[in-house]
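Asker: quick one: sequence and predicted model below, then my questions.
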Amino acid sequence: MENNGKVTLFSLASIIFIEQIFRVLQGSIDILVLGKVSNDAVATVGLINQIMALSIVFVGIAILGTNILFSYYYGEKNFLKMSGTMTSGIVVVLFAATVLSSVLIVFSKNILLLMGLEDSLVELAIPFFIILSLSIPIQGINSIFLVYLRNVQKRRLIILALMIGTTLNFCGNIASLFLFDSVQKIMFAIAIMTVVSHLIPFCMYGYFITKSKIVQLKIKHISKANIKEIVLLGAPTAAEQFSYMIFQLFLSWVVLSWGIEQLQAKTYVQTWSEFIFIFTITIGQATQILLGQRLGAHKIEEVVPIVSRSIKVNCTLSLLLGILLYSVHKQLILFYDINDSIAMLIASMLFITILLEPFRAINVNLISSLYAMKDSKFVFISIFSLWGIVVPILFIFKNELTVVDVWILMVGDELFRSILFFIRWKQQLKKRLRIRVTKKPSTESIS
């Protein structure tokens, strides 16, 4: 097997964390450079980036399903099924990304107007939007390639590709400021460099995988059964993520009805808390891969220790980072020159965040563990909790709540879901153990 060493939670988490950091950097470079040119351009690109984020969620159907299956077959050391999973995953990604990219390009003007962009900025935004839409299939295939590279722990290749792509993107963006004198030309150049930053990893990852002895990306390995399983595993997650994004828009609408200051407090706290979630999601994804490999290798006895350890690590890290964020909130408030009324809301919300983030970490870990067990139907628990409990409470008590009360409500929501996820996890664990016990006698009788 192509592996740089023993697969551990830390080794996988370190790879994923580096990816996340570079992804954040790449997303920030365009905004940083355009901030020197035009505030309108910054607002336009920020809006387009939100649309692109939603698009990646749609393509993520194939990415998640491929990740679950590949990790399992990697642990099983089944090279043929690994090849089938990778090839089928690429087919699903290409289909979904091509359809989505085409829709975004054809209806680019209508979409931008629907999102509330002013008529004067639409013509400025369309070329940038179209170029980024063309890159969606490349980003999707890159994510499928990363499924393989994470499992075989090709950390140096991942870092090198992301570093080259990010550096070229930054240098190209800076150069565009000196080479062009119009905002539209600068935005066009920045869009091209963003695509280049995705093409570099695409070429490097693709070249390495074509030389791999583990997988062979050939048409004959495309499997209808794999395609079906990939979609069935990934579709519920996409539905849950879309549900969460719509809920956030609804929540912003509700909070805004209480006053612009409360919405500003919500925006600041969510932005500052984002770095905690990067760590949380990193450990969750690493747990999923590690667990999938162990299940594929039929090492059921290692499942509980892996999940228990990852939950402890994730909760502890989230708690410490939450405390750290709260301890520096006064400095952040001074830096952003936030007025006293908003500062009081932020202080209360960040104090509640100390309790909120560990519960969120538990949920992320349990969700990732259930995915590793090929259980994706549980995600509807989140949809039920948000729209069946949280939303009705917000409607009923809308005139009596503040944004601080919403944060307390979110703690209750995360706690409620963690209990349901834990029950589901125990059920799946017992089911796995029963399957293993019932298989043993038949195996022994055959031998």
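Answerer: Right, received. Where do you want to start? Numbers count the residues shown, from 1 in each chain.
Asker: going forward, measure contacts and count neighbours with C-alpha atoms only.
Answerer: Fine.
Asker: in the protein, which helix has the most residues?
Answerer: helix 403-446 (DSSP state H).
Asker: what helix or strand is E274 on?
Answerer: Assigned by DSSP states H and E, E274 belongs to helix 260-296.
Asker: tell me the angle that helix makes with helix 403-446.
Answerer: Interaxial angle, helix 260-296 versus helix 403-446 (axes from the mean of the first three to the mean of the last three CA atoms, to 10 degrees): 10 degrees.
Asker: the structure to be compared is supplied as follows:
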Amino acid sequence: MKKERQGFGLWVLAWPIFIEVFLQTLLGTVDTLMVSRISDDAVAVVGISNQLFGALTTLFTTFAGGAGILIAQRMGSKRFGEARTIAIMGVSVSLILGIVVSIILFFYAGPIAGILNISPELLSLSNVYISYVGGGLFLVGMIASLGTAIRNTGNTRGPMYTGVIINVIHIILNYIFIFGMFGLPQLGLAGIAISSIISRLVGVIMLYTMFRGSFEIKIRLRDFRIFNGKLFKEIIKIAWPLGINSSCWVFSQLIVYSFLAALGAEALAARTYLNTLESFCFTLGYAIALAGQIQIAHLFGAGKLKEAYRSAFRTLYIGLAIVTANMLLLFLFGRNLLGYFTSDPRIIAIGISLLALNLLLQPCKMLNMAMGNALNAIGDTRYTMYTSIVSMSIIGVGCSYWFGISLGWGLTGIYCCMIADEYVRGMLVLMRWRGRKVLRQADVLKSDENASIHRGSKRRASLSI
């Protein structure tokens, strides 16, 4: 994006991200509603498969995420050429990794379903869904990496417009392929796979066109051969802890879903339906947190350290207010909303039992997201990685199995452990941010640089005399 068209205000960044994420959430809801017309078993397959896809997508979008932070920092320090090079490398590496993952999913859907503890009666459905939706997963990586690069230049509207078009195409094609409109056969889950691939391909084309013009020098295909070792090391330094952090979360969720699968299809379907409703409540809070990360990275790159520190708390307070209000609405109307997805009284009862726990879970997630993103924005990604490894493995996974499976507390026990995990990580990243370790180091470095510049100016002045 051209410099004069950039904007790094919190709301300027946040509202297009909100609309984009809201539409993604809406797309997932429409998918779930349409799949629920096939069967609750199909919903269970989609729920656990999407957890797998989320985990694997993280593996090949992490590099782009690290690149995105550095893009925003470079834009803040006016080093636009370096921002362009970082963006190109971020997209290139994500594409290569995405293709490798897609090939594995396409050819090894059966063994992967076995690893996920998918019950035998669901295997035929899971093989279709994992093979074809997973086989096109590299398109998701391309959308994420291109969108991340564009967004961190300050242009959050472009990915939003793309999201609108992707959603419209996907919903229309879902309806056509799943239910066999216009004389076509009813394809069921295979129809979702086809519509996903087509709509995502359109999104990649749109974002790539936008990406080419996001910097002062237009990006061409031959530019993807660019490799800058120094900048690559900088990306890796931020990206590998960021990747382990994100991977810990998505893989812990995947393991928890495998626990739910062991509890039965009803628990798995209930969690999938409730997760869909939770996503709507959390969408605006997530958008605020992501916008805050971009803004803090930009301020940090510009050397505005006090403003960066205050921005994190502003992001947190706004996000908490929004998420809490939304969760209260879900608590009040959750029973009626669950009825739109399923008529099974046991599944509805399970979902209702979790609504009160969500009043505790979602604010903890907002705390963790806002302060964790703030640390990531200034490059302090190793700390968030360490807290994730310890808390998620011991509390998120270990305690979930102990309370949920071994002690027989079921889904309620697993939810209590999820709350404890989010709370512990949230408090740890909050204390780290309040300690200002990285900000103080940057302030000292900035003072040394200014002193060096001042000494150089005095020497030049004395020589001129």
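Answerer: Yep, that arrived. Computed from a predicted structure; not experimentally measured.
Asker: now the TM-score, please.
Answerer: Laid over one another, the chains give 0.84 as their TM-score (TM-score structural alignment, normalised by the length of structure 1), with 445 aligned residues with a CA RMSD of 3.7 Å.
Asker: so the helix or strand just after the helix holding E274 of structure 1 corresponds to what in structure 2?
Answerer: Tracing the chain C-terminally past helix 260-296 of structure 1 and defining elements by DSSP H and E, one meets helix 303-327 next. Using TM-score structural alignment, the residues of structure 2 aligned to helix 303-327 of structure 1 are 308-332.
Asker: distance check, L360 of structure 2 against D421 of structure 2.
Answerer: Applying CA to CA, to the nearest Å, the value for L360 of structure 2 to D421 of structure 2 is 12 Å.
Asker: what does R432 of structure 2 give?
Answerer: Plainly put, R432 of structure 2 is 17 Å away from D421 of structure 2 if you go by CA to CA.
Asker: the two: which has the busier surroundings?
Answerer: D421 (26 against 17; other CA atoms under 10 Å).
Asker: my guess is that one meets V390, correct?
Answerer: No - with contact defined as CA atoms under 8 Å, D421 of structure 2 does not reach V390; the gap is 9.7 Å.
Asker: straight-line length of stretch 131-142 of structure 1, end to end?
Answerer: Its start and end residues considered, stretch 131-142 of structure 1 measures 17 Å (CA to CA).
Asker: what about that stretch, distance to the chain center?
Answerer: 16 Å (CA atoms, centre = their mean, to the nearest Å).
Asker: ok, and what's touching it?
Answerer: 52, 55-56, 59-60, 63, 90, 93-94, 97-98, 101-102, 104-105, 191-192, 194-195, 198-199, 201-202, 205 (CA atoms under 8 Å, 6 or more residues apart in numbering).
Asker: ok, stretch 222-230 of structure 1 next?
Answerer: 61-62, 64-66, 69, 84-85, 87-89, 91-92.
Asker: pull the most distant pair out of the residues you listed.
Answerer: The span of the contacts of stretch 222-230 of structure 1, defined through CA to CA, is set by I61 and G84 at 17.0 Å.
Asker: residues near the closest residue to E2 of structure 1 other than its chain neighbours, how many?
Answerer: Residue nearest to E2 of structure 1 in three dimensions, not counting chain neighbours: V152, with 5.8 Å by CA to CA, 6 or more residues apart in numbering. Using other CA under 10 Å, V152 of structure 1 is surrounded by 20 other residues.
Asker: N4 of structure 1 versus V152 of structure 1, what's the distance?
Answerer: 7 Å.
Asker: past whichever helix or strand I352 of structure 2 is part of, which element shows up next along the chain?
Answerer: In this structure, I352 of structure 2 sits in helix 345-377 according to DSSP H and E. Using DSSP H and E, the helix or strand that follows helix 345-377 of structure 2 in sequence is helix 381-391.
Asker: from what I can see F179 of structure 2 touches Q186, true?
Answerer: Yes - counting by CA under 8 Å, F179 of structure 2 touches Q186, with 4.9 Å between them.
Asker: which one's more surrounded, those two?
Answerer: F179 (19 against 15).
Asker: sorry, back to before: elements contacting the longest helix of structure 1?
Answerer: Using 3 or more CA pairs under 8 Å, 6 or more residues apart in numbering; DSSP states H and E, the elements in contact with helix 403-446 of structure 1 are helix 260-296, helix 340-372, helix 380-385.
Asker: change it to 7 Å
Answerer: Helices and strands touching helix 403-446 of structure 1, by 3 or more CA pairs under 7 Å, 6 or more residues apart in numbering; DSSP states H and E, are helix 340-372.
Asker: name the residues of the helix it packs on that come out as buried.
Answerer: Of the residues in helix 340-372 of structure 1, 342-343, 345-372 count as buried by neighbour count, 16 or more other CA atoms under 10 Å.
Asker: and the angle from it to helix 403-446?
Answerer: Interaxial angle, helix 340-372 of structure 1 versus helix 403-446 (the same axes, to 10 degrees): 10 degrees.
Asker: give the aligned equivalent of Y205 of structure 1 in structure 2.
Answerer: In structure 2, Y205 of structure 1 lands on L207 (TM-score structural alignment).
Asker: identify the residues contacting its match.
Answerer: Residues near L207 of structure 2 by CA atoms under 7 Å, 6 or more residues apart in numbering: I143, L146, G147, P159.
Asker: which of those are retained in structure 1?
Answerer: Of the contacts of L207 of structure 2, the ones still in contact in structure 1 (both residues aligned by TM-score structural alignment, their matches' CA atoms under 7 Å) are L146.
Asker: which one of I61 and G84 of structure 1 is surrounded by more residues?
Answerer: G84 (27 against 24).
Asker: mean deviation, the host helix or strand of the more buried one versus structure 2?
Answerer: Counting by DSSP H and E, the element that carries G84 of structure 1 is helix 79-106. Superposed on structure 2, helix 79-106 of structure 1 shows a mean distance to its aligned partners of 1.4 Å (mean CA distance after the TM-score superposition for structure 1).
Asker: so which elements touch that helix?
Answerer: With 3+ CA pairs under 7 Å, 6+ apart as the test, helix 79-106 of structure 1 has helix 39-76, helix 119-134, helix 136-151, helix 224-257 packed against it.
Asker: same thing but 10 Å
Answerer: helix 39-76, helix 108-114, helix 119-134, helix 136-151, helix 224-257 (3 or more CA pairs under 10 Å, 6 or more residues apart in numbering; DSSP states H and E).
Asker: please consider this matter closed, and thank you.
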